[in-house]
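Asker: Predicted coordinates and the sequence they were generated for:
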Amino acid sequence: MTQPKFASRAAWEQANLLMQPVFIRVLDNLRKALEQSPWKSTYRNDPIWPDGVSKETQQQVLALQHRLASATPEEAPDLQEALSRLPQPHPGYVLCLQHQAHQVNIDLWQLCYQICFRNYSPVLSLADTVVVEVDTSLLDDTGDVDWQKLDAKTAQLVEQMFASLPDIS
């Protein structure tokens, strides 16, 4: 997945202000929707790598992280030093929904981006040149989060997502 690109530092700061509240609202709305749904859920943490990191480098980083997890105190500094010279992934969160033979995986960051950015589509994330536009309607006149608008947009998107799931009746 390509990371969002911003037109300006100010746009990045607005997105930075919104993303944590958006993520929390997404999780809360998903929890509420799942309580009323026959779908069962699990979460998966998939690493998201910076653009251009080769598969070989990814495997090297993961192997070093794995070794570090069980390293002795003597081995740890060398492993940490080796990792510090390599690109690091950030966590990607995938909601895995299952009902009988149906399984659907939903990238939670993509849901958050659809809330945080205007006219964002997951298909856009595949293009390297798309600059995202922060949905400034989610900010009040002082530049802070407008909680009511954020709650409404999040609830609407989660509702649409559940409505688009395969028909299980």
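Answerer: Cool, got the structure.
Asker: can we go C-alpha only for contacts and neighbour counts from here?
Answerer: Will do.
Asker: Please identify which helix or strand holds residue 29.
Answerer: helix 9-35 (DSSP states H and E).
Asker: this is the comparison structure:
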Amino acid sequence: MKPQFQDQVAWVQAELLMQPAFIRLLDNIRKQLDQSDWKGTYQDVQTWPEGTPEAIQAQVKHLQAELATASPEQAAEIEQALAHLPTPFPGYLLCLEKQDQQVQIDLWELCYQVCFRNYLVFQDSSDPQAVEIDTSLIDDEMGEVDWNRLDDKARQLIEQVFTNLPAR
């Protein structure tokens, strides 16, 4: 679920945290994979706004494919048509595999769990609420990322993910 922000300050704080959190998650995933029997790969996916019908998704994909080979005139028309349609945003899956077991984990969801307080509570709510930034990850005096706290939270989350993987 794409997070909603309470105000511009929360948006700026999220921008500050998201990229470093994503990097720390990937690094901690790598470390866990090195110590695990699981093999991991990453997969790019398109995530659509909630409620986007399959027909609209197919139309957007078709127009995007046409755009790759379109003349400049055609490209302008296609871009104008795309501007009026929902736009998918990039998503990333961690695909884990061990023997005959497979698990897919949405990396943005993990990133949100690191950056926001009680993210799972917001995610499970039927009433979309603004997320609350975990400001403990931002150094109060400098207004910069507290890398130690960020790394600790990312490490703990990834350790929990790997601990909860099916055992066999």
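Answerer: The structure has been received and is ready for your questions. Values in this document were obtained by computation on a predicted structure and should not be read as measured data.
Asker: re the thing from before, how about the helix holding residue 29 of structure 1, aligned to which bit of structure 2?
Answerer: Counting by TM-score structural alignment, helix 9-35 of structure 1 lines up with residues 8-34 of structure 2.
Asker: Average offset of that stretch relative to structure 1?
Answerer: Once fitted to structure 1, stretch 8-34 of structure 2 is off its aligned match by 1.1 Å on average (mean CA distance after the TM-score superposition for structure 1).
Asker: quick one: buried residues of that stretch?
Answerer: 10, 13-14, 16-18, 20-22, 24-29, 32 (16 or more other CA atoms under 10 Å).
Asker: Nearest to residue 109 of structure 2, out of these: which one, please.
Answerer: Nearest to residue 109 of structure 2 among the buried residues of stretch 8-34 of structure 2: residue 22, at 10.3 Å, using CA to CA.
Asker: What about the residue nearest to the closest one when sequence neighbours are not counted, how many residues nearby?
Answerer: Among residues not flanking residue 22 of structure 2 along the chain, residue 111 sits closest, at 5.8 Å (CA to CA, 6 or more residues apart in numbering). Residues within reach of residue 111 of structure 2, counting by other CA atoms under 10 Å, total 23.
Asker: Test my guess that residue 111 of structure 2 contacts residue 23.
Answerer: No - judged on CA atoms under 8 Å, residue 111 of structure 2 makes no contact with residue 23 at a distance of 9.3 Å.
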